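Peer 1: got a predicted structure plus its sequence, pasted below:
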Amino acid sequence: MLAWAEDAAGRLAELDVSDEALQALTSARDAARAEVDELGAEVSAGRRTAAEGFATEVGAELAGLAMKSASVSFSIDSHADEPGPEGVDDVALLLAPHPGAPPRPVHKGASGGELSRVMLAIEVVFAGADPVPVMVFDEVDAGVGGQAAGEIGRRLARLARDHQVVVVTHLAQVAAFADTHLVVDKSPDAAAGVTATDIRAVEGEDRVRELARMLSGLSDSDTGQAHARELMAVAATGRD
C-alpha cells in the first residue's frame, strides 16, 4: 500500500498543471541545461587540450610502423546548442598518409593496412588504460615486411601485457613474437564435397619449422630454420 501510495502521488504530481508546478519544472529544466552546458564546455576544453599530445604520440608510433610520413590530427566541432550523450562535440580522427595530402577522416582516407596500423598505434598509446580485454588484429601487417614487420610484432607483444591479443598474420616476423602460435590448416575432402579446417598449436622444433615455412616456403630448409631461430631469439629479447 505504501508503494502504491508513493506511485499514485507521483502520477498525481505529473498531472498537476498549475502555474507553480509549471514554474518548478521550468526551473528544473533550466538548471539541468545550465549544468549540461558547463560540463559540456569542460569536456570540450579537455578534448582540445589532449588532442595535440595524443596525435603526436600516435604519429610517433606510426613512424615505427612503416608510416613515417603519416600524421594524425583531430577535428573537433562544438555544437553547444545540440548537446548529446557524448557532450557538445563532433570529433573525427584525421589522417594525412603523406606530406601534401589533405587530412581526411581515418575511416575514409586510409587503406585497410593503414587503418589497421593506425588502430594498433592508438591501442599502444592507450595501453593499460583501455578496458577492452580482448583485441583481434586481422592482417595488421598488410603491405609491410622486414624491419617494419618486426616493429609491428614488438608492439603487439607490448599490448599483450595488458590484453589478450589475437593476431591473424602470414609474416614470420610478427608470428615470432607470439606467446602461443596456432596454425590453421584446410583439408578439402573431395569425396564428401567439404573442406575441413584444423587448428593446431606448434611449439619447439615444430614452431621453428613453421616459421621457416612462413619465411621461405620450405619448412626443412636449414637456412630457413636458422633464420627462424634468430627471429625467435630477437622476439624473446626485444619485447621492450
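Peer 2: Cool, the structure landed. Numbering: from 1, shown residues only.
Peer 1: only C-alpha atoms for contact and neighbour calcs from this point on.
Peer 2: Noted.
Peer 1: buried residues, stretch 46-54. List them.
Peer 2: By 16 or more other C-alpha atoms under 10 Å, the buried positions in stretch 46-54 come out as Arg47, Ala51, Phe54.
Peer 1: what sits against Ser73?
Peer 2: If a contact means C-alpha atoms under 8 Å, 6 or more residues apart in numbering, then Ser73 has Ala51, Glu52, Ala55, Leu93, Leu94, Leu95, Pro103 as its contacts.
Peer 1: go with 6 Å
Peer 2: Neighbouring residues of Ser73 by C-alpha atoms under 6 Å, 6 or more residues apart in numbering: Ala55, Leu94.
Peer 1: what about it, which helix or strand?
Peer 2: Using DSSP states H and E, Ser73 falls within strand 71-78.
Peer 1: equivalent analysis for Gly150, please.
Peer 2: helix 146-159.
Peer 1: the strands in the protein, which residues?
Peer 2: For the chain, applying DSSP state E gives strands covering 71-78, 89-96, 104-105, 134-138, 164-168, 181-189, 194-202.
Peer 1: buried ones in the first one?
Peer 2: Which is strand 71-78. By neighbour count on 16+ other C-alpha under 10 Å, the buried set for strand 71-78 is Ser71, Val72, Ser73, Phe74, Ser75, Ile76, Ser78.
Peer 1: hmm, who's touching stretch 148-164?
Peer 2: Counting by C-alpha under 6 Å, 6+ apart, Leu65, Ala66, Gly128, Pro133, Val134, Gln173, Val174, Phe177, Arg239 sit against stretch 148-164.
Peer 1: and Leu159, how far is that from Pro103?
Peer 2: 27 Å (C-alpha to C-alpha, to the nearest Å).
Peer 1: also this one, for the comparison:
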Amino acid sequence: MLDLLHIENIAIIEQADIAFRPGFNALTGETGAGKSIVIDALSAVLGQRASRELIRTGADHAFVSAVFSHIPEGLGEDLGVADAQEWLLQREIYTDGKNVCRCNGRPMTVTQLRTLGSRLLNIHGQHDGQQLLDETQHIVYLDQYGRYEPLQSAYSAQFSVLQDIRRKISDLEMNEAEKERRMDSLRFQIAELERAKLQPGEDEELSERRNLLRNSEKFISALQGADFCLNGGDNDAGALSLLRQAQEHLASVRNLSDSFSELHDRLEGIYSDLYDIAYTVQDKKEEFEFTPGELDAVEGRCDLLYRLKKKYGATVEQMLEYLDKCRQELDEMTCADDTLAHLKKQEEKARREVMAAAGELSRQRKAVAKELEQRILTELRELNMGSIRFEVAFEEKKPDASGIDEVRFLMSANVGEDLRPIQKIASGGELARIMLAMKNVFSSQERIGTMVFDEVDTGVSGRAAQKVAEKMARISREKQVLCVTHLPQIAAMADTHFSVEKGVSDGRTFTKVQELSRQQRREELARLTGGEQLSQTMLDGAEELLAAAEKFKKTV
C-alpha cells in the first residue's frame, strides 16, 4: 500500500506531501491544476520513463520519494531488496539526464526500480482503453490472464527448433545455378590454398629469414671481424692469445702476493667468458650459409603469402581455418541431397511436435477464455452494461511465435445486435468500462496492493458513472485505490478526498495538494457539479451524493 508520496520540483509542483490512506483515495481539481502531474511523479518514482523536461523551471533536479507498507514477503528478493515493514523508493532526476534511484537507501538502476514498482502498484491511464482497439493485443491480454507459462515455454522451444531446421533447409535449397557457382568458387579457393602448402607459423619464420638474407653481407662482415679480433690471423695474435699471455706473466708472481693472485684469477675468469664468446662467433659464422637463389625464393614465398592473406585471412592460421570451412561447406553441398532428405524428416517430426504443443496451448487458451468471458461479463454488469455480450473469438492461423490462435474480443452492446469486433462498435465510455473490468479481473490474480486510475472515467456519465464509482469502491475493499477524476459520483465514493489546486505566488505558478474535510468535500463536489458559483441547491445535491456513497459503502 502507498502511504506517502513526496514531490519536489516536478513541473509546477514545487513541493508536496500526500499521505494516502487505505481504501479509496480520490484526487480532484480544475483542468490544468496538476492532477496528472501527481501521477507523473508517481510513475517516475516507480521507474517509468521520466524526461528532464519534467523538472520545474529554475531547478537543477527533481526528487520524488514514496513510502509503501504491507509488502508481501519475498517481493524483492530477486532484486536484492530485503523484506521490511516499509519500503522507501526514491528517485532524483537531473537536468543533465542523470538519475539516482534507491530503495531503502540501497542504490539501484532505473530498470530495477521499474521492476520493483510494477510489483507494488498498477497505473491505468485514460488512454489504456485504446489498447483494446489493437487486436494484436487481445491474445496478450488472454495469456496474461491464463498464466500458462509452462505450455508457452514448451511451445516456444519446439517452434524455435522447427525454425532452425527450416533455415538449414532453405540454405540447402538454393538455386541450382547459384549452387554450382558457389561450389566452383569453393573448389578454386581450396585448390589455391592447398597448392600453397601452408605451415602454421611460417610467415613469422620467413620474415625473420628474409631480414637475415637481405643483410647477409653485414652479418658476415661483422662475424668475420669479431672472429679476427678474438682469435687473430696467421700472423696476428687475437684477444684470446694476448689474454692468455697476460695470465701467464702474472702466474709467476701469483704466489708472492694476494693482490697479484686476485688479478690472475680475474684474468682467468675473463679468459673463460671470452673463450665461450669466441667459439659462439665461430659457430654463427659457420651456420650462416645460404645459396645464391635463396633470397629470391624467400621473397617469392612472402609475396605469395601476402596475396593469400588479402583474400583469406591475416595470418597463416586464419587461412588454414578458412580452408577447413571451405572443405566442410563443399562437403555439405556435395552431400546436400542426403542432408536435405535427413532435414526433411527432422522438419516433419518437429512440425508434428510444434502442432501438438500448439494444440495443447490452444485448448488451454479456449478453456481460460470461457472463464475470462464470464468474469468480464460479471464485472460489466456491475458497471451498468447488463445487456452487453462479450466473447473471446478464436481463428486458427499458420503457426508463429505465439501459436496457432488468432484471438479477437467481440462484443454486442445492445440487445439483438450481432457480436462484432470491439474497435468497430465500442464507444469511449464503453471502452473505459471494459478496460476497468479487465484491469479488475487481472489485478485479482496479482499481489499488487495499489491500483491507480488516471481519468479513466472519460466518456462516462450519469448512471454509468455511478456504477463505475461503486465498482471502484468494491475494488478498494481488497486493494488500495487512487483515482484522478472529474466526476462527482466517483469523488463522492472515496474514503479519502484530495484537492489539487493551482495558484500564483511571487510571479511563479505553483500547485498544492490538500486532504479535504467532510465540509470541504461537500463544497468540492458542488463545484464539480455546477462550477465556482455555489448555490444551496448545489450544496444539498453534493450532500446527497456523499450520504448515498456512505450508505453504499456500508454494504460492500
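Peer 2: Structure received. Fair warning: this is a prediction, and the values are worked out from it, not measured in the lab.
Peer 1: TM-score for this pair?
Peer 2: Superposed pair, TM-score by TM-score structural alignment, normalised by the length of the first structure: 0.71. Supporting alignment: 222 aligned residues with a C-alpha RMSD of 3.7 Å.
Peer 1: can I get the contacts of stretch 148-164 of the first structure in a markdown table including neighbour count and distance to Leu211 of the first structure?
Peer 2: A markdown table is the format used below for the contacts of stretch 148-164 of the first structure (neighbours: other C-alpha atoms under 10 Å; distance: C-alpha to C-alpha, whole Å):
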| residue | neighbour count | distance to Leu211 of the first structure |
| --- | --- | --- |
| Leu65 | 25 | 21 |
| Ala66 | 21 | 22 |
| Gly128 | 13 | 30 |
| Pro133 | 10 | 28 |
| Val134 | 11 | 25 |
| Gln173 | 28 | 9 |
| Val174 | 26 | 10 |
| Phe177 | 26 | 11 |
| Arg239 | 14 | 18 |
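Peer 1: wait, Leu5 of the second structure touches Gln15, no?
Peer 2: No. The pair Leu5 of the second structure / Gln15 is not scored as a contact, 10.6 Å apart, by C-alpha atoms under 6 Å.
Peer 1: so where is stretch 169-182 of the second structure in the first structure?
Peer 2: Under TM-score structural alignment, stretch 169-182 of the second structure has no counterpart anywhere in the first structure.
Peer 1: now for the contacts of stretch 148-164 of the first structure: which two are most distant?
Peer 2: Ala66 and Pro133 (26.9 Å; C-alpha to C-alpha).
Peer 1: more neighbours, Leu5 and Gln15 of the second structure?
Peer 2: Leu5 (21 against 17; other C-alpha atoms under 10 Å).
Peer 1: which residues does the residue positioned nearest the centre of the first structure contact?
Peer 2: Centroid check for the first structure by C-alpha atoms, centre = their mean gives Met119 as the closest residue, at 4.4 Å. Contacts for Met119 of the first structure (C-alpha under 6 Å, 6+ apart) come out as none.
Peer 1: same question for the one 3 residues further on.
Peer 2: Taking C-alpha under 6 Å, 6+ apart as the definition of contact, the neighbours of Ile122 of the first structure are Val58.
Peer 1: what lines up with it in the second structure?
Peer 2: Aligned partner of Ile122 of the first structure by TM-score structural alignment: Met438.
Peer 1: state the distance from its match to Arg351 of the second structure.
Peer 2: Counting by C-alpha to C-alpha, the separation of Met438 of the second structure from Arg351 of the second structure is 35 Å.
Peer 1: tell me how many other residues crowd the alignment partner in the second structure of Asp138 of the first structure.
Peer 2: Per TM-score structural alignment, the equivalent position to Asp138 of the first structure in the second structure is Glu455. Using other C-alpha under 10 Å, the number of residues around Glu455 of the second structure comes to 21.
Peer 1: what does Cys326 of the second structure give?
Peer 2: Cys326 of the second structure, neighbours per other C-alpha under 10 Å, totals 18.
Peer 1: dump the residue contacts of it.
Peer 2: Leu186.
Peer 1: so which strand or helix has it?
Peer 2: Using DSSP H and E, Cys326 of the second structure maps to helix 316-334.
Peer 1: roughly how far is that helix from the heart of the chain?
Peer 2: Its chain's C-alpha centre lies 36 Å from the corresponding centre of helix 316-334 of the second structure when counted by C-alpha atoms, centre = their mean, to the nearest Å.
Peer 1: then stretch 129-138 of the first structure?
Peer 2: In terms of C-alpha atoms, centre = their mean, the centre of stretch 129-138 of the first structure is found 7 Å from the chain centre.
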